[in-house]
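[1] sequence isn't available, so here's the structure alone:
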């Protein structure tokens, strides 16, 4: 498994036009090709710099890597603080939102999924 974790992201919520920020962990199981580590960070950056919702961001990262190198599987975890939760509405300062996307072997093989989740889950910002 190739795992790149704790990639910093900064984005803007498309619903409230306020920032959200956090960390991304990306794992994939290569088949025939690999991708440069910095390219994974760039893919994360490309999608996070748009007006965005975290759920879609997570899925877009996984799908872009899957399309680019067609690995055996891709897994992505995104953990963020949303300023719309901190500054307005519920005003919950310590709330974090975690989303995940799994493609390929990470959906069908519990051991692969478990390994990624154990190694890749970001525990703090």
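    Perfect, thanks for sending it. All values derive from a computational prediction rather than experimental measurement.
[2] C-alpha only now, for contacts and for neighbours.
    Fine.
[3] now do the helices in this structure.
    Here the chain has its helices, by DSSP state H, at 37-48, 54-69, 83-87, 105-108, 110-120.
[4] now the fourth one: buried residues?
    The neighbour-count check on helix 105-108 (16 or more other Cα atoms under 10 Å) flags 105, 106 as buried.
[5] tell me how far that helix lies from the chain's centre.
    17 Å (Cα atoms, centre = their mean, to the nearest Å).
[6] residues in contact with the residue nearest to residue 8 when sequence neighbours are not counted?
    Excluding its sequence neighbours, the residue lying closest to residue 8 (Cα to Cα, 6 or more residues apart in numbering) is residue 23, at 4.6 Å. Going by Cα atoms under 8 Å, 6 or more residues apart in numbering, residue 23 touches 5, 6, 7, 8, 9, 78, 79, 80, 122, 125.
[7] which ones among those lie within strands?
    5, 6, 7, 8, 9, 78, 79, 80 (DSSP state E).
[8] how about those residues in CSV, adding neighbour count and distance to residue 103?
    Formatted as CSV, the ones in strands among the contacts of residue 23 follow (neighbours: other Cα atoms under 10 Å; distance: Cα to Cα, whole Å):
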residue, neighbour count, distance to residue 103
5, 19, 17
6, 20, 20
7, 17, 20
8, 18, 22
9, 19, 22
78, 29, 15
79, 26, 18
80, 23, 21
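[9] also this one, for the comparison:
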């Protein structure tokens, strides 16, 4: 998998340094698993550790198994998302998150 992880959270008291989020993403990305599961794990880990008002995670990735063998669809992007808290409840917050990453 080659891709990008977009991660957002709205603090509820606890704030982490910016370097901690990519480190956490890398921990989950190095495991043998599927993209959908990884997306959910990142969102759940942030929710469990920080107890924020909300969490949004969007992963966009190219899968080499699709490009190199099987259907051989070059540059095919798979997008998965996981939302928690205010990102689910408040449409404006959700829209702002997706607008910031240019996904609708």
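    On my side now, so go ahead. Model, not experiment: these values are computed from the prediction.
[10] confirm for me that residue 33 of structure 1 is in contact with residue 69.
    Yes. Assessed by Cα atoms under 8 Å, residue 33 of structure 1 is found in contact with residue 69 at 5.8 Å.
[11] give me the more crowded residue out of the two.
    A side-by-side neighbour count of residue 33 of structure 1 and residue 69, using other Cα atoms under 10 Å, places residue 69 first with 15 against 10.
[12] that one corresponds to which position in structure 2?
    Counting by TM-score structural alignment, residue 69 of structure 1 corresponds to residue 50 in structure 2.
[13] contacting residues for the closest residue to its match other than its chain neighbours?
    Using Cα to Cα, 6+ apart and skipping the chain neighbours, the partner closest in space to residue 50 of structure 2 is residue 14 (5.9 Å). Applying Cα under 8 Å, 6+ apart, we find residue 14 of structure 2 in contact with 50, 51, 52.
[14] if we can go back for a sec, the residue nearest to residue 8 of structure 1 maps to what in structure 2?
    Using TM-score structural alignment, residue 23 of structure 1 lines up with residue 4 in structure 2.
[15] trace the residue nearest to residue 50 of structure 2 over to structure 1, please.
    Counting by TM-score structural alignment, the partner of residue 14 of structure 2 is residue 33.
[16] sorry, back to before: now structure 1: which of the contacts of residue 14 of structure 2 match?
    Of those, the ones still in contact in structure 1 (both residues aligned by TM-score structural alignment, their matches' Cα atoms under 8 Å) are 50, 51, 52.
[17] closest to residue 84 of structure 2 out of these?
    residue 52 (9.2 Å; Cα to Cα).
[18] wait, the closest one sits on residue 16?
    No. Assessed by Cα under 8 Å, residue 52 of structure 2 is found out of contact with residue 16, at 11.0 Å.
[19] which of these two has more residues huddled nearby?
    Ranked by neighbour count (other Cα under 10 Å), residue 52 of structure 2 and residue 16 place residue 52 first, with 19 against 9.
[20] and the more buried one, how far from residue 45 of structure 2?
    11 Å (Cα to Cα, to the nearest Å).
[21] in CSV: the contacts of residue 14 of structure 2, plus distance to residue 95 of structure 2.
    What follows is those, written out as CSV (distance: Cα to Cα, whole Å):
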residue, distance to residue 95 of structure 2
50, 22
51, 21
52, 18
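[22] now, which of those residues sits nearest residue 96 of structure 2?
    residue 52 (17.1 Å).
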